[in-house]
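K.L.:
sharing a model prediction with you, sequence too.
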Amino acid sequence: MRRAHAGIPLAIFLAGAALASCGDGATDKPPPAPFALGAIVGPAVAYVGENVCFSLPITGGPTAEVAWNLGDGTAVPPAMLFTMVCHTYTEPGRRLLGATAIYKGQKLVATRGVAVVRKPMAIRPNTSSTIVLDAKHRHLWVANTDHDHVARLDADVPAFLPQSLVNCGAPRTLAISGAILAAACQGDGTVVFYDLDKDETRGKIDLGPGSAPFGVVADPRGEGVFFVTLSGTGELAAVRAEDHKILSKIPVFPDVRGVAALADGTVLVTRWRATAEGANVAVIDGAFPAALAAGEPLLLPPDVGLDSDTNNSGVPSFLNQIVPSPDGGRAIVPSLRANTVTGMYRTGKPLSFETTARAILTEIELGGPTGTPFERKAGRYAFDDLDFASAAVFSPEGDVIYVAIQGAERVEVRDAVSFDVAGSIDDVGHAPDGLVLSEDGKTLWVHASLSRLVNVYDVSDLSSPPVPLGGIATAVSEVLFEDVLRGKQIFYSSRDPRMSRTSYMSCASCHLDGEGDNLVWDFTQRGEGLRNTTPLAGRAGTAHGPLHWSANFDEVQDFEHDIRGPMGGTGFLPDDVFHAGMIDQTLGAPKEGLSAELDALASYVASLGSFGKSPFRSNDPAALASRQKGKDIFFSAEAGCSTCHAPPRFTDSALAADKNYVLHDVGTLGPGSGSRLGGPLPGLDTPTLRGLWKSAPYLHDGSAPTLRAVLRDRNATDQHGKTSHLGDADLDDLERYLLTLDDDEP
């Protein structure tokens, strides 16, 4: 080996090629091979802090001089026969290597890339997902929420028909620990276990009425322990499959959803819906055996001043999942950035279709190796021309991240450090919301939940579009009516230019799962004002009366106006039809029957007839007595609450043939309340009180963060029912009653 040149870092060493003998001088020697370089040989992934070597095959240049560029600012000057170089990288990132060989005046260059990552943990982190791979038995398991079952599929295509082996109410996510599968069933408040080896159900745990479990993840340390987020009660539970036992349960914050677990005992939990102050992620100590200890939540504050054609201000919204990197040093949160910062009233600037919402990734630095305190730093990456980022998965080495974009129906492939484009997969099916990779990282399965398919792709070579290997059905039959399913697909799709220009928005951008995002938007430019998103779930379309706080829509088909306006779509009605007669007025001629797509959309929204089960329902005698006292106050003539909020709908709102809707001024209108249909806003349509436990903040402008604020702070003049005479105990009872108004009898 030649001596290294002065200035070359000690981390680099070079090896020369052996010189071949020139032979015995015979005249019939073959002509020398032309001077040429082969491809640089070496690993595709290098680990930070570990030595890695690359070599350069050379033919026809026995005395060539070779110079190297290692891609991180380290350069090796030309020297004879330096055909191998070794180096230790100190920072992660994708590096472009270059080798330049010079021989008899000829200069040839070879380049290649290498991904530098931190070394994966020996026991990889786990995260909740709608789809999991049982590699041992070559099975996929998929949560079929609409079908109330978990299906087992063959992992390879072509596949046999799926089998529905776990039945429960609205399963949302799945996890595997050893030979045990766990399903979090939001609809019936249970976690169900299945033995993968014995092919049989292993029982379930009932987590309580209204608990609404959403995320489930296996503790990487084993022992059949799972962590479960209870979205209804705002708690995290640790459960064990072997004896169906709840090991521990702690409060976190409202709306918990995504959950991930690291082998050092760290558990990460997301808050699904943001507040005006931002989104939340909690870092929890899951000390073995799962004696949970809550940590202080990390606030992901809103971004401001970012509005452009490629970015927007706003808060991270709809945090369904949190995905730790394989090395455990950081986590990625896919979500949507909702622009509740900008608007004509708030900033004097209008929202455009490009600045209202878009897909983002939030990157949270976890602090590195086990034992290092969490640094709680966070950065964000915004996607251009794409809506909600619904799920993500890292490659096994952590050099690439795959991101499902729900409405655009595609998977974005990004460098896991820089987030530069590494590829993309288009047309992956309706509403992709789950991703899983094979253990070798060569096969990607995409759960397109509203296509009722898992689409399979060969991702072994990302230099060209990944090859589709086929689709695997997730259900044998369909449980939704054809028009409802089609309407749901339209509701979630931003891909269709009739819905949204350049795939930025869909109905689900504010109403994921048929709920509301619990955010307050500035709709002043729409002729409205500050508007707290109204949930759709439970209201069954127009079964509770006209739509919106100002009763400016009287049929779901009127959303054609929002689609054509702020969403930037071309609309589902032909222009000549839309502008005929009074169809282009929201309370004008009916649109029903004019568009199959709008009618299907209305059918889906009308199917959303359930509010769910309140977690505030209790059979405890003291709670029952308090609720009854609150109910008595509510229906008393003095309070007068039931005058406008009479059961069973708890609203006096109703459709009217003359479109002359009764609006009430209950003393909450203010400068930001805006207008209605181009004129003054005389009052507000009465909202139902069912589902209050999950729809804070309250009032049309979100100015009441709690029910106590509605009853006292925002009702000082008793225009919104008479409550000024009530003491704290009476208000406690009234709040308890209001928070229990769900699908059950009042």
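P.N.:
Perfect, thanks for sending it. Numbering: from 1, shown residues only.
K.L.:
when you work out contacts or count neighbours from here on, use the C-alpha atoms and nothing else.
P.N.:
Fine.
K.L.:
tell me which element residue 403 falls in.
P.N.:
Assigned by DSSP states H and E, residue 403 belongs to strand 400-405.
K.L.:
what packs against that strand?
P.N.:
strand 389-394, strand 410-415, strand 432-437 (3 or more CA pairs under 8 Å, 6 or more residues apart in numbering; DSSP states H and E).
K.L.:
angle of that strand against strand 389-394?
P.N.:
Counting by axes from the mean of the first three to the mean of the last three CA atoms, to 10 degrees, strand 400-405 points 160 degrees away from the direction of strand 389-394.
K.L.:
contacts for strand 400-405, please.
P.N.:
Applying CA atoms under 8 Å, 6 or more residues apart in numbering, the contact partners of strand 400-405 are 334, 359, 386-395, 410-417, 422, 431-435.
K.L.:
what of stretch 354-361?
P.N.:
The contact list for stretch 354-361, computed with CA under 8 Å, 6+ apart, reads 307-314, 316, 332-339, 380-389, 405, 504-505, 509.
K.L.:
out of those, which sit inside strands?
P.N.:
Among the contacts of stretch 354-361, the members falling in strands (DSSP state E) are 316, 332-338, 380-382, 389, 405.
K.L.:
what distance do you get for the most centrally placed residue in the chain to residue 272?
P.N.:
Taking CA atoms, centre = their mean as the criterion, residue 390 is the residue nearest the geometric centre of the chain, at 3.3 Å. For residue 390, the distance to residue 272 equals 12 Å [CA to CA, to the nearest Å].
K.L.:
ok, now residue 78?
P.N.:
56 Å.
K.L.:
cool, and residue 527?
P.N.:
Separation of residue 527 from residue 272 (CA to CA): 30 Å.
K.L.:
same question, residue 673
P.N.:
27 Å.
K.L.:
and for residue 244?
P.N.:
27 Å.
K.L.:
which one of these two is surrounded by more residues?
P.N.:
Counted by other CA atoms under 10 Å, residue 244 and residue 272 do not tie: residue 272 has more neighbours, with 24 against 17.
K.L.:
quick one, what contacts the more buried one?
P.N.:
Residues near residue 272 by CA under 8 Å, 6+ apart: 255, 256, 257, 258, 317, 318, 319, 320.
K.L.:
presented hereafter is structure B, for comparison with structure A:
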Amino acid sequence: MSLVLAGLVCWVFGLAMLANAASQHSIDERHLFLPLVLHGASPLPNAARWGAPIARDPQRGLIWVVNPDAGSVAAIDPDQLQFVQTLPVGVEPWSLAFTPDGMSLLVLDRARGELVVLDPGQATVRARLALGPEPGQVVVSPDGERAYVTLQAMHMLIIVDLNDFTFLRRVPLSAHPYGVAVSADGSRVYVTHFYAQSVMPAGMGRDDGAQGLVSVLDAQGDHVGTIYLSPDQHGFANQLASIAIAGSRAWVPLIRAAPELPNTLSTTVFAAVATLDLATQQEDPTAQLNLNDEAVFGSPVNNPVAVVPSPDGRILYIVLAGSDLVELVDVTEPTQPRLLGFLPAGRNPRGMVLSPDGRYGYVMSYLSRAVTVLDLHLRRVVATITVAPETLDATLLRGKILFNTVTDPRMAKSSWVSCASCHADGGTDNVTWMMADGPRQTPGIWQAGATLPWHWSAALDEPHDVEDSIHTLQFGLGLAPGADPPLLGRTNAGRSADLDALAAFLVEGIRTPRAVAPSAASEAGRALFDALGCVSCHGGPTWSISTLPGLPGTLDLDGNGMVDAVLRDVGTATAADVRGQTGFDVPSLIGVGLTAPYMHDGSLPTLAAVLDSGHPTPGLVRSRPLSPAERDALVAFLLTIDDAISPVK
């Protein structure tokens, strides 16, 4: 049977199934036809590939997507617009990729640090490979011989031989590799580094103090270059979430951070897409897409996480996680981009894949637990297909949605800033922001409920006090009615069901990242940690003495706006600090390897620099100075601290 005839048979059969599909899923009844898809057609030859949470089976034509909160992957049939199957894979599947023959589906389980290789046809597991903590994305080479996996917590790229599922190489990289793509001929691998890298001391607190990085490697993993994304009038390039390639160009969605004062609504975080010229291995600043430039792109948007070029490379589909949209931009003339419009993409979209002809887009709508099907020619939603059951209770789900969105004016004004803009997936942006209190480094908020009070000045005694942050940082209307009480005054709990939900998510809904495995060096460092008395500030199950000394609303007897009992003076306050002369709240060491730079003002770039400074009494001579070997052992130990390691008592 010819491919065309087979396609016609599928189309006729699809019509018979349409009524059943329509009864199960949200389908646009004005658009009752099924696309003619030739399942025998493989992807275009010599096509570049990049990491994503959604992918098309090149042989069967099914669309597969990760379900991070359900621990599974699922498939939909794009012809019949219906759910097909789900496969459990672990705890938190995050990125997936197919081999060109469709025989293997590679899935990253971020929580377990595993690469799970599935046979999608037989619905079986072919292999499980232990990678290490916090993998970011996976991509397969065009010839199907290799997989490339970024490992964020260990700052490396892992190359896997897909013939026998063994490790070919572990390639050390600059800090926090995350997005990954492979060129069409397989000769180049491009890796984005999620966080910007400082270019001067305390650079994460300067608008021009840091730059984005994209590492360039050959197919074997040898480093052949670095593409730098320079700061501009909107700040420095940060949170480089992915990379996509078409021809000699690549695009990187990012958030530009401008931490210096004044912190106005339109100058703190700025959604953008960087354009890279792969021929010269340089950024093309003339083709940068400044998505929050209202004169060109209309309404501001939030948290771009993926860019998908059309097959001809003339249109970019930009996935906006915080805005619940896909933005369509014509880049036929790269220096004169033209906004084509926006399409709704469900709650918190994280990735998108196209049909082979480029007409249909399939969006991973993370918090809708669905795939949203878009007709990109008629510019309308065709279907919303549920792919996972809800695993969170209603309160946590509501809190997670509020945390990630700018579409609710109570959370953000004009769609600029969400909670996730500074705390991606509950972590940190690694930026030192200039605040009313002085310079303040963004902490991760995992395990935050156990280490109240919050903020470096211990100014929040309950999670509901983030209502103040919504007002002052996101310029939102707020979730609770009426006037807010003082931060350390009467409780905010119970004022609003949505505020209660957001507070519950902050305390219960954020997974603590995994740390590197213990080693002989880290065990020696653990003994030193104990012997040097580090437990006096960083002991116990939370690795911090920060804990509420009483009930919220009773902790500010002197009226200075701080919970003084938890503050410790470690000699780091400067003239830039309005608060801090009496000390700072002690941060937890859980996940400390992911939160550089360090101290309240981000003044120390590495853990080694913290120890070399003389912390906790910088400037004073230690009674027992650390040798370089002891310092390295202590750093090795600190990098192992997560919520699974037993505390030093």
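P.N.:
Cool, got the structure. These figures come from a predicted structure and were not determined experimentally.
K.L.:
could you get me the TM-score between them?
P.N.:
Here the superposed chains carry a TM-score of 0.84, computed using TM-score structural alignment, normalised by the length of structure 2; 569 aligned residues with a CA RMSD of 2.2 Å.
K.L.:
need the helices and strands packed on strand 400-405 of structure 1 in JSON lines with distance to residue 584 of structure 1, can you?
P.N.:
Shown next, in JSON lines, are those (distance: least, CA to CA, whole Å):
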{"stretch": "strand 389-394", "distance to residue 584 of structure 1": "33"}
{"stretch": "strand 410-415", "distance to residue 584 of structure 1": "33"}
{"stretch": "strand 432-437", "distance to residue 584 of structure 1": "34"}
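K.L.:
which one of those strands lies closest to residue 52 of structure 1?
P.N.:
Set against residue 52 of structure 1 and scored by CA to CA, those come closest in strand 410-415, at 20.2 Å.
K.L.:
and the angle for the helix or strand just after the closest one with strand 400-405?
P.N.:
Once the chain leaves strand 410-415 of structure 1, the next helix or strand it forms, by DSSP H and E, is strand 421-426. Angle of strand 421-426 of structure 1 versus strand 400-405, following the same axes, to 10 degrees, is 40 degrees.
K.L.:
how close does strand 421-426 of structure 1 sit to structure 2?
P.N.:
Once fitted to structure 2, strand 421-426 of structure 1 is off its aligned match by 3.2 Å on average (mean CA distance after the TM-score superposition for structure 1).
K.L.:
buried residues, that strand. List them.
P.N.:
By neighbour count on 16 or more other CA atoms under 10 Å, the buried set for strand 421-426 of structure 1 is 422, 423, 424, 425.
K.L.:
gap between the aligned residue in structure 2 for the last one and residue 297 of structure 2?
P.N.:
Meaning residue 425 of structure 1. Aligned counterpart of residue 425 of structure 1 in structure 2: residue 342 (TM-score structural alignment). Using CA to CA, residue 342 of structure 2 is found at 10 Å from residue 297 of structure 2.
K.L.:
do the same with residue 149 of structure 2
P.N.:
Distance, residue 149 of structure 2 to residue 297 of structure 2, by CA to CA: 34 Å.
K.L.:
more neighbours, those two?
P.N.:
The neighbour comparison of residue 149 of structure 2 against residue 297 (other CA under 10 Å) goes to residue 149, with 29 against 20.
K.L.:
does the nearest residue to the more buried one once chain neighbours are set aside belong to a helix or a strand, and which?
P.N.:
Nearest residue to residue 149 of structure 2, sequence neighbours excluded (CA to CA, 6 or more residues apart in numbering): residue 138, at 4.5 Å. Take DSSP H and E as the rule and residue 138 of structure 2 turns out to sit in strand 135-140.
K.L.:
corresponding residues in structure 1 for that strand?
P.N.:
Against structure 1, the aligned range for strand 135-140 of structure 2 is residues 213-218 (TM-score structural alignment).
K.L.:
ok, residue 201 of structure 1 - how many residues close by?
P.N.:
Close neighbours of residue 201 of structure 1, defined as other CA under 10 Å, add up to 16.
K.L.:
quick check: it touching residue 168?
P.N.:
No - taking contacts as CA atoms under 8 Å, residue 201 of structure 1 lies outside contact range of residue 168: 11.7 Å.
K.L.:
what do the two both touch?
P.N.:
In contact with both residue 201 of structure 1 and residue 168: residue 192, using CA under 8 Å, 6+ apart.
K.L.:
related to what we said a few turns ago, mean deviation, the strand holding residue 138 of structure 2 versus structure 1?
P.N.:
Averaged out, strand 135-140 of structure 2 is 1.2 Å away (mean CA distance after the TM-score superposition for structure 1).
K.L.:
leaving out chain neighbours, which residue sits closest to residue 213 of structure 2?
P.N.:
Leaving aside its sequence neighbours, residue 213 of structure 2 sits nearest to residue 228 (CA to CA, 6+ apart; 5.0 Å).
K.L.:
contact partners for the counterpart of that neighbour in structure 1?
P.N.:
Matched to structure 1 by TM-score structural alignment, residue 228 of structure 2 sits across from residue 299. Going by CA under 8 Å, 6+ apart, residue 299 of structure 1 touches 278, 279, 280, 281.
K.L.:
what's the PyMOL syntax to select whichever of these are buried?
P.N.:
Buried members of these, defined by 16+ other CA under 10 Å, are picked up in PyMOL with:
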select buried, resi 278+279+280+281
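K.L.:
just give me the closest of the contacts of residue 299 of structure 1 to residue 660 of structure 1.
P.N.:
residue 278 (38.7 Å).
K.L.:
so what corresponds to that closest one in structure 2?
P.N.:
Using TM-score structural alignment as the criterion, residue 278 of structure 1 maps onto residue 211 of structure 2.
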